[in-house]
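Trainee: Let me see the structure of the following:
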Amino acid sequence: MVKLYTFHMFNKKVCLSLFSSRFEFLSKQTSFLTLSDADISSLSFPNNTFQGEIVYYHEWSRPYPRNVNVHEETKTLFGLFFTMNQFAMKMDPMKGALGDNHFRAFRTNNYKFHFYETKTGLRLLLTTEPGCADLHEHLRVKIHQTLYVDGVLKRGSGKARYAANAPFECDAFREGLLDWGKKLAHT
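Mentor: Got it, this is the predicted structure:
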């Protein structure tokens, strides 16, 4: 069973929040998703606050409450992953000769960050329990390609409904993310 904590999606232009939601995912008694009307109505669209854009934010459950607001948290994560990516590229002895040399994940005793950056600069960050396996391919294929590109940008019709790397509100994306989280939680 995998415990998911938070999911951030942001671009590298201007970090403003494009979509923000908070849901309780795993209760102490069950591993099933529980949503209430209050959870669903907690969607918000915060303002520009720093260099980078929160395209989407989702919170399943956190072991401890956040001690800063989502903007400050994302600003910190944006800086952390920018710095870690730069560090990984500079320390690469092969200078990318063997392929992708970007930063993908790191783990502490309390959590693990999984990171995926697209060629367009969209960054996906998933926070999980520390023992979780590598979820880079989940971020790349399931969340970015299937849910975001096909589900948000193309919306099945092949026509763009939202601009790439821009704020969005899409029920299909949110439902797909929740379904993916439920399936992953039971593996």
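Trainee: make it CA atoms for all contacts and neighbour counts henceforth
Mentor: Fine.
Trainee: ok so R174 is a helix residue?
Mentor: Yes. Assessed with DSSP: H, G, I helix; E, B strand; the rest coil, R174 lies in a helix.
Trainee: Check the burial of it by counting its neighbours.
Mentor: Neighbour count for R174, taken as other CA atoms under 10 Å: 17.
Trainee: Same check on F82?
Mentor: F82 sits with 13 neighbouring residues when counted by other CA under 10 Å.
Trainee: Same check on K90?
Mentor: 14.
Trainee: ok, now how distant is it from L126?
Mentor: 24 Å (CA to CA, to the nearest Å).
Trainee: I40 now?
Mentor: From I40 to L126 the distance is 21 Å (CA to CA).
Trainee: For the comparison step, fold the sequence that follows:
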Amino acid sequence: MHFLACVDSLKQRTILTTAYATGLRVSEATHLKVTDIDSQRMMLRISQGKGHRDRYVMLSPAIAGVLREYWKVVRLKTWLFPGDIPGQAITTGAVELACQKAHRAACIAKPITPHSLRHAFATHLLESGTDVRRIQLLLGHRSLATTSRYLKLATSTVCATTSPRDLLPEVAPLPSEPTPTPVF
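Mentor: Got it, this is the predicted structure:
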């Protein structure tokens, strides 16, 4: 993704990549701890997300590799993304600023925020065939109506949907009815 390549800080690129790859809210990404990574089960634990609920999201092999390489460089102990104040997590404002800076560097006309990465996550999952209920769980939404607001599909994706009729086996045509003889 061109946008992520324009993030010039390893920490900022890693947190924005993680947010996109997992669909996290920026506040959830900023509060990740090293111990939240479960590379055995390939999951990230989201502690006290919105609504003060814990949940797990998938940890793809690609993002696990990104996090592993990041950890090798910074060797963190507590916060995965530490802030400028010792012992504190990075702020959401710092992530927003890094996102704005990368947006300008990428020369992309459409606005990009950390939250738009969450929208892109949901939309890309839906376009690849993931069911809406699974997306709802990954995003941590209580209501399916909330999830549906995230899912803006391209018209080409909607129109490319296969009709259920096209999935049925072909049936033999019915024999044609004989033409009735005219009665005078």
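Trainee: Now the TM-score, please.
Mentor: After superposition, the two chains reach a TM-score (TM-score structural alignment, normalised by the length of the second structure) of 0.32; 104 aligned residues with a CA RMSD of 5.3 Å.
Trainee: one step back: I40 and L126 of the first structure - which one has more neighbours?
Mentor: L126 (22 against 11).
Trainee: I figured the more buried one hits E117, correct?
Mentor: No. Counting by CA atoms under 8 Å, L126 of the first structure does not reach E117; the two are 11.9 Å apart.
Trainee: From F3 of the second structure, how far out is H103 of the second structure?
Mentor: As judged by CA to CA, H103 of the second structure and F3 of the second structure stand 7 Å apart.
Trainee: Comparing the two, which shows the higher neighbour count?
Mentor: Remark: of H103 of the second structure and F3, H103 carries more neighbours, 21 against 18, as counted by other CA under 10 Å.
Trainee: Provide the secondary structure category for that one.
Mentor: Classified using three-state DSSP, H103 of the second structure is helix.
Trainee: Neighbours of R45 of the second structure, how many?
Mentor: R45 of the second structure: 19 neighbours (other CA under 10 Å).
Trainee: Kindly report the same for T76 of the first structure.
Mentor: For T76 of the first structure, the count of nearby residues is 12 (other CA under 10 Å).
Trainee: Before we go further, it is sitting in a helix, right?
Mentor: Yes. Assigned with three-state DSSP, T76 of the first structure falls within a helix.
Trainee: That one: what's it in contact with?
Mentor: Contacts for T76 of the first structure (CA atoms under 8 Å, 6 or more residues apart in numbering) come out as none.
Trainee: Other residues contacting stretch 16-28 of the second structure?
Mentor: 4, 29, 46-47, 49, 57-60, 63, 92, 95, 99, 114-115, 117-122, 138-139.
Trainee: Which among those residues count as buried?
Mentor: 4, 29, 46-47, 49, 57-59, 63, 92, 95, 99, 114-115, 117-122, 138-139 (16 or more other CA atoms under 10 Å).
Trainee: Show me the contacts of stretch 16-28 of the second structure that map onto helices.
Mentor: 4, 29, 63, 92, 95, 99, 114-115, 117-122, 138-139 (DSSP state H).
Trainee: Just the buried positions in whatever helix or strand M84 of the first structure lives in, please.
Mentor: Assessed by DSSP states H and E, M84 of the first structure sits inside helix 70-91. For helix 70-91 of the first structure, burial by neighbour count (16+ other CA under 10 Å) applies to 70-71, 74-75, 77-78, 81, 84-85, 89.
Trainee: C-terminal to it, what's the next element?
Mentor: Beyond helix 70-91 of the first structure toward the C-terminal end (DSSP H and E), the next one is strand 105-107.
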